[in-house]
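Peer 1: After the sequence you'll find the predicted model.
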Amino acid sequence: MVKVTKVGIIGAGYIADWHADAIAATVGAELCCVVDPNAAAAKAFAAARGVEAYGSVAEMLAAGACDAVHILTPPDHHRSVAEECIAGGVHVLVEKPVALSGEDVAAIRTAAEAKGVQFAAGHNFLGLPSYTRLKAQLAAGELGRISTAEINWCFPLGPLRAGPYGIWLMRDTHNLLLELGPHLFAFCQNLFGTPEILHLELSNYVDLPGGGTRPQNWRILARAGGVDVTFNIALVETYDDRSITLRGSSAMARLDYANDTLVVTGVNTSDLVLNPLRNALSQSFAHLREGFVNATRQLTSLNQRSPYGLSFRGMCGEVYGAINAGRALDARFSGESAEAVMAAIDAVLTRLPAETAVAKPTGKPKPTALVIGGTGFIGRALTRRLAEGGTHVRVLSRGKTGPFEDIADKVETVAVSLCDEDALTEAMKGIDEVYNLAKSDDKTWEAALENDVAVTERIARAAQAAGVARLIYTGTIASYDMSDPDRRITEETGFGEDTEARNIYARSKAECERRLMTMHAKTGLPVTIARPGIVVGAGGPLQHWGIGRWHGAGAVKIWGNGKNTLPFVLIEDVAEGLILMARTPAAVGESFNLIGEPMLTARGYFAAIRDTLGARIRISNGPIWAFYGADAMKFFLKTKVLRRKGLARPSYADWKSHAHLSPFDNTKPKRVLGWQPEADKSAFVKKAITEAGLFGF
């Protein structure tokens, strides 16, 4: 009988799903619980996976719920959570970065050894099948003597240009390397040993809102095991190149660890005519083989064995194989290797140049406006526009910092849970206008009711209790059925009765609006609804999913044929519209579609990017029937084969709405509010594209 280790996950964020899928696929491991202080997140994850939910590590340990845990909290909590779990006699796998320093990792390792439990590092890419093959070829001498190695992480980092800026990753330059460096240094450590850092070069700095800069390009020179190693990190909107290149005396190997492919180019003994042909054919056949194997693997596994997913499976297979067999971990994931990796990163961090402190103005804000979601794209622009106009602002955020250090005399950031109605009411005291820009990203309707709809009602009740004069709520134009090109949408159009056929986000926002307007009718809630269009401009993302499905920075499959005019609107026009809603008496109880003047189709938008920035993005039509068919098949497989619950049933009309086929009439906000969105096309393109910093170069 196979020994089974019961596993818990601590932290129910995005990465938790990858770990949970890998645990489910690992022989000898069983997911049994999740821990998160956010009760809604914990319950939603637990319900989807059929496991127990706990609000704290102490509660989980007291219940004796598991034998091992995966620690997926923010990195600055890794050491304390790991030590708490180790003290409770539980094995720990810690997501990278394992801790914030080599000293912290050493402390975790020492505690684990003293307690007799396993301590594994979450260096997942070392679990890829292609990496295992590379190691085997290297060990067999098939590459010859290695002279140089290049390890790359060239992949866009959206938060550098579009936020959110309050997350751990963005708080300090050090954190960028702490987050990304472990991937690169773990490869080097496992292949050649601990690297000696020789040089660090930073470039392509980007200015952050609120002051300060961050480097987008890192070049680190090192030497390990007699091999010269170059680490390259590029975080601009670049072609995805996450790879390792080893140059040996007999062959060169290139591992694309983002796609789990390994191509080896060796010498051959043909004459000068056939030699280049054989060389090219060899590489062609290798690429064909790798691509065919990966495509077949993903198709037959219902996309459960993607390269990224496989990396977690390989890691979990080794970790639980070792735990169940009572043996030492493979060096790829051992505490000793984790400590060496972090020590190398420490050596790089000592070479970082001193940062110029952001000049923080003195003076205490006296806020009369409150912005919920103020650190997001629209929230940042709105907060700054309010401050520029002389209105002091209180921003509600998960953390106590935000991108407003340069205007700290006019803006304060406070951490308040949206689940705490009393705290919300207290935060709104003395506030005249509240802007609710909050949204949730839910996968089931039950989760949306708790994380979006209930939160919206809670904020509204708090606003009434605090005597707020105006509540502005941002819904979405996605709640409309935009599938009919012959129907012009106004605020009177309505969402239709069958909102159950819509995607969860659109349905949830529509339900929030319905309940707010019911409160307005019954209790006099002074609410106004805003529905921004496709918002573009400085601080926004290049890869806007309102336009199409992106495949990296250089390719997009647009929703439909891309020939219909899209409901674009500039970010500064949205901010101005929201403020006008709060200060126009006639806006109470009304809704407004904040759509700019008709300007560009999807194809016109990308043509403007090419003409103004010189960046040619590859675009292709996205047939709606194909999107719908693929979604319907995924729904069937997830509900019938994988037994997932609460998922939204695909709708063809909903997919047609993605293409924004229905034109909008923006007469109402112009007439009632006096709103004046940008009407000049050249000025629009300049603000939306030319000066928007879309690529980070």
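Peer 2: On my side now, so go ahead.
Peer 1: From here on, just use CA atoms for contacts and neighbour counts.
Peer 2: Will do.
Peer 1: element containing the closest residue in space to R487 that isn't next to it in sequence, please.
Peer 2: Residue nearest to R487 in three dimensions, not counting chain neighbours: S662, with 5.7 Å by CA to CA, 6 or more residues apart in numbering. Using DSSP states H and E, S662 sits in no helix or strand.
Peer 1: what about S662, distance to L570?
Peer 2: According to CA to CA, to the nearest Å, S662 stands 20 Å off from L570.
Peer 1: What helix or strand is K509 located in?
Peer 2: helix 504-523.
Peer 1: ditto for G8
Peer 2: strand 5-10.
Peer 1: buried sites along whichever helix or strand comes after that strand?
Peer 2: Downstream of strand 5-10, the first helix or strand assigned by DSSP H and E is helix 14-24. The neighbour-count check on helix 14-24 (16 or more other CA atoms under 10 Å) flags A16, W18, H19, A20, D21, A22, I23, A24 as buried.
Peer 1: and the angle from helix 14-24 to strand 5-10?
Peer 2: With axes from the mean of the first three to the mean of the last three CA atoms, to 10 degrees applied, the angle from helix 14-24 to strand 5-10 works out at 170 degrees.
Peer 1: here's the one I want to compare it with:
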Amino acid sequence: MSNKKVVLIGAGNIAKTHAAALREIPGVDLFGVFDVNTAAAQGLAREFGVSRVFTSMDEAAASTADSAHVLTPPGLHFASAMPFIAAGKTVLLEKPVGVSTAECDLMRTAATQSGAVVGVNQNLVFNPAYVQLKSAIESGQLGKPRYLDYVYEVPLRQLAARQFGHWMFREPLNILLEQAVHPLSQVLDLAGPVKELSVLAEDPVEISPGVGLHNACQVSLLCERMPAHLRFHVGAEFTVCRMTVVCDDGVAVADMFSNQFHTMKRTAYMEPVDAWLSARATGRQVASQGFAALRDYIMATAKLKPRSDAFYLGMKGSLQAFYQDLQTTGKPRIDLDFGARLVSVCEEVAAQFKPVPSRASEEPSIKPTGELVTVLGGTGFIGSHTVAALLDQGYQVRVMARGVGNLQAVFSRPGVEIVRGDVKNRIDLERAISGVPYVINLAHGGGGASFEAIRAAMVDSAVMVANICQEAGVRRLVHVGSISSLFLGNAGETITGATPPDPRPETRNDYARAKALADAALLEIHKNTGFPIVLIRPGLVVGAGTSPFHGGLGFFNNDQHCIGWNSGQNALPWVLVGDCASAIVASIAAPLAAGRAYNLVGDVQPCAREYLRDLAKTVQRPLKFVPSSPTGLWLVEMGKWLVKRATGREVARPFKRDLMSRGLLARFDCTGAKQDLGWTPVADMAVFHQQALAVHAGDDQA
């Protein structure tokens, strides 16, 4: 029997996981890929040796492929799957299978007519810890199951980054379809279909005018085989993804995040002895599995065994079960009907969410009449404050951003024009810059898998913006970079606006290297052409709208513990976001600013230890600063690098010089910004504390 030929529809990050897992599954071949982003599809094809890159969905559906994996965003699942369902092919959709029961019904009807087989990738059903729990329950070793409790408390990167234009934030139902289907898939798989449910919904968080994020609720479910309760919360600080099943003769616990399973049972002895023996047995289970996870991580990193983290094993198990089920029964266990039941439950839960309370607008209603300023990348943290400052100064503002949905209230103020665009796209830039006298570039262009990609996104886009501004007759370009473009590792050096970008950018991390190259390129353009460019380099920007856990403190393996770049006793170059915005706006018309660079560092500069200590008191959390040394950190990074190189991976060598610069030992003299821009940053510690730290007290959404 020939292998099944698989085509991937969508070439994003999840497609790479599918491609890697398919390599390990016998009986299937990765045959082709399609994505509207042809470059992404071609890159995936090169990386995994895919033979064909299709030019359209219809071409892929008409090919000789046997099955299609639909890996597009949820809102496109239906449109992406239907050509393959109509062609009678086997289709595996990423969760959720659809965004409504109506979509699921239409897919079911089409599949019945064409004979297509449709499954859904609910990878958490195949999480190793859950598989062990289910096996223990079904074996009867713990007696009859009576009750299931599930705690799903997880961080959410898009929420922390305030990327509210993401699909999951557009409708109240979407966050459930994106996130709640994970725990619900396990609940329904073990406890059976839901017969009745009730919801205790917490108040929504208003993320834009009239738009609420329902990020937390409690759901009680009466299922066919047992009752269940789900605590659902995204945007949590501590990750808990744990199922507990209470049985007549014991308790089973599966922790999906740490990939651990254990049981609590009775022994034949009296209660005090029983408690000790039972606790010892449970402790041995947990300790053994914790050691196994560490061992497997080390061995996988050293390429001594295949990848074995819980996420990948769950994905691999899901795809493997899908194709095994097709071969043995002709129908996947996790099929369209299963996925449709999950969508239906999410709809029932969303129907019981509380509405966002209505409130009177507090924004000014008078449209400003000043000159028009284009702000590129203006919907981010610094951008939103800059737009507000521009409006307050009487400017009209045109904001270009990639995502224009669920924006903050400031973007609904009179005088604001929103245009969708990408700073890497010349046509978008020309449209946004046309007819304006001033441009503020806050867009960094995004990241990439290699330095070449990062350079193209951050450096080339900055140069293109400058060139287009020249061509369009813009009177001044304000480019907002970062102090990371400078070398800041010399405690005896004083940094001024005249300090050049790091002369050895190749010894820095990719972000700092690109920032240094972008600054150097823009200064060269001004030198050669005289085009008026102002470079603004903010320090460590803090305030309302961003996480207080700043990377300038150190690196956070989790929010609670900060591994410092050094001993954490040197003053750090903080700047309040409001002060940053006021300087950016002032640089538009300041007579002496053209061709100059200004570093924005405030007058209140607590060290890392002081900042984290005060933050801990403010948010009432046990935050810890762990001092380190650049030498120690560098030796650890060198060890990792040597292991990766020994296993054939091409990775950039770490430099101690980069870690020294991250420690921010140098001192700043911002006299130039204060004189030329009339800049007066906050100098009162109490005010700094209020605007940098106290704004996060009681903040439980991110």
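Peer 2: Thanks, I have the structure now. Just so it is clear, the model here is predicted, and its values are computed rather than measured.
Peer 1: just the buried residues of helix 14-24 of the first structure now: which is nearest G390 of the first structure?
Peer 2: Checking the buried residues of helix 14-24 of the first structure against G390 of the first structure by CA to CA gives A16 as the nearest, at 42.8 Å.
Peer 1: Now for the closest one: which residues touch it?
Peer 2: I9, L72 (CA atoms under 8 Å, 6 or more residues apart in numbering).
Peer 1: Report the separation between it and L169 of the first structure.
Peer 2: A16 of the first structure is 17 Å from L169 of the first structure, by CA to CA.
Peer 1: how close does T213 of the first structure sit to Y205 of the first structure?
Peer 2: Taking CA to CA, one finds T213 of the first structure at 6 Å from Y205 of the first structure.
Peer 1: These two - which one has more neighbours?
Peer 2: Using other CA atoms under 10 Å, the more surrounded residue of T213 of the first structure and Y205 is T213, with 18 against 15.
Peer 1: F84 of the second structure: what's its closest spatial neighbour, skipping adjacent residues?
Peer 2: A61 (5.2 Å).
Peer 1: Ok, G494 of the first structure next?
Peer 2: Y480 (7.0 Å).
Peer 1: Can you give the distance of stretch 308-322 of the second structure from its chain's centre?
Peer 2: 22 Å (CA atoms, centre = their mean, to the nearest Å).
Peer 1: do stretch 679-686 of the second structure as well
Peer 2: Using CA atoms, centre = their mean, the offset of stretch 679-686 of the second structure from its chain centre is 33 Å.
Peer 1: Okay, angle between the helix or strand in which A322 of the first structure is found and strand 5-10 too, please.
Peer 2: Assigned by DSSP H and E, A322 of the first structure belongs to helix 307-325. Interaxial angle of helix 307-325 of the first structure relative to strand 5-10 (the same axes, to 10 degrees): 130 degrees.
Peer 1: Determine the set of other helices and strands touching helix 307-325 of the first structure.
Peer 2: Under the contact criterion of 3 or more CA pairs under 8 Å, 6 or more residues apart in numbering; DSSP states H and E, helix 307-325 of the first structure touches strand 5-10, helix 14-24, helix 129-139.
Peer 1: residue contacts, V36 of the second structure?
Peer 2: G10, S56.
Peer 1: Would you mind finding the longest helix in the second structure?
Peer 2: Among the segments of the second structure that qualify as a helix by DSSP state H, the longest is helix 271-301.
Peer 1: what's the mean gap between that helix and the aligned bit of the first structure?
Peer 2: Overlaying the first structure shows helix 271-301 of the second structure at a mean distance of 1.4 Å from the equivalent residues (mean CA distance after the TM-score superposition for the first structure).
Peer 1: What's the match for F664 of the first structure in the second structure?
Peer 2: F664 of the first structure maps onto F668 in the second structure, with residues paired by TM-score structural alignment.
Peer 1: same check, this time on W545 of the first structure
Peer 2: Match for W545 of the first structure (TM-score structural alignment): G551.
Peer 1: host element of that match?
Peer 2: Counting by DSSP H and E, G551 of the second structure is part of no helix or strand.
Peer 1: That one: neighbour count?
Peer 2: Applying other CA under 10 Å, I find that G551 of the second structure has 14 neighbouring residues.
Peer 1: same question, G447 of the second structure
Peer 2: The burial count for G447 of the second structure: 16, using other CA under 10 Å.
Peer 1: swap in the one 5 residues further on?
Peer 2: Burial measure for E452 of the second structure: 13 neighbouring residues, criterion other CA under 10 Å.
Peer 1: per the alignment, it corresponds to what in the first structure?
Peer 2: In the first structure, E452 of the second structure lands on E446 (TM-score structural alignment).
Peer 1: Quick check: the gap between its match and I233 of the first structure.
Peer 2: For E446 of the first structure, the distance to I233 of the first structure - CA to CA - is 40 Å.
Peer 1: now G102 of the first structure
Peer 2: Taken as CA to CA, the span from G102 of the first structure to I233 of the first structure is 21 Å.
Peer 1: more neighbours, the two?
Peer 2: Shown here are G102 of the first structure and I233; by other CA under 10 Å, I233 has more neighbours (25 against 20).
Peer 1: re earlier: the match of F664 of the first structure against T496, yeah?
Peer 2: Yes. Assessed by CA atoms under 8 Å, F668 of the second structure is found in contact with T496 at 6.1 Å.
Peer 1: Give me the nearest residue to K3 of the first structure, chain neighbours excluded.
Peer 2: Per CA to CA, 6+ apart, closest to K3 of the first structure is G28, 5.7 Å.
Peer 1: That neighbour touches N324, doesn't it?
Peer 2: Yes. The criterion here is CA under 8 Å, and G28 of the first structure meets it with N324 at 7.2 Å.
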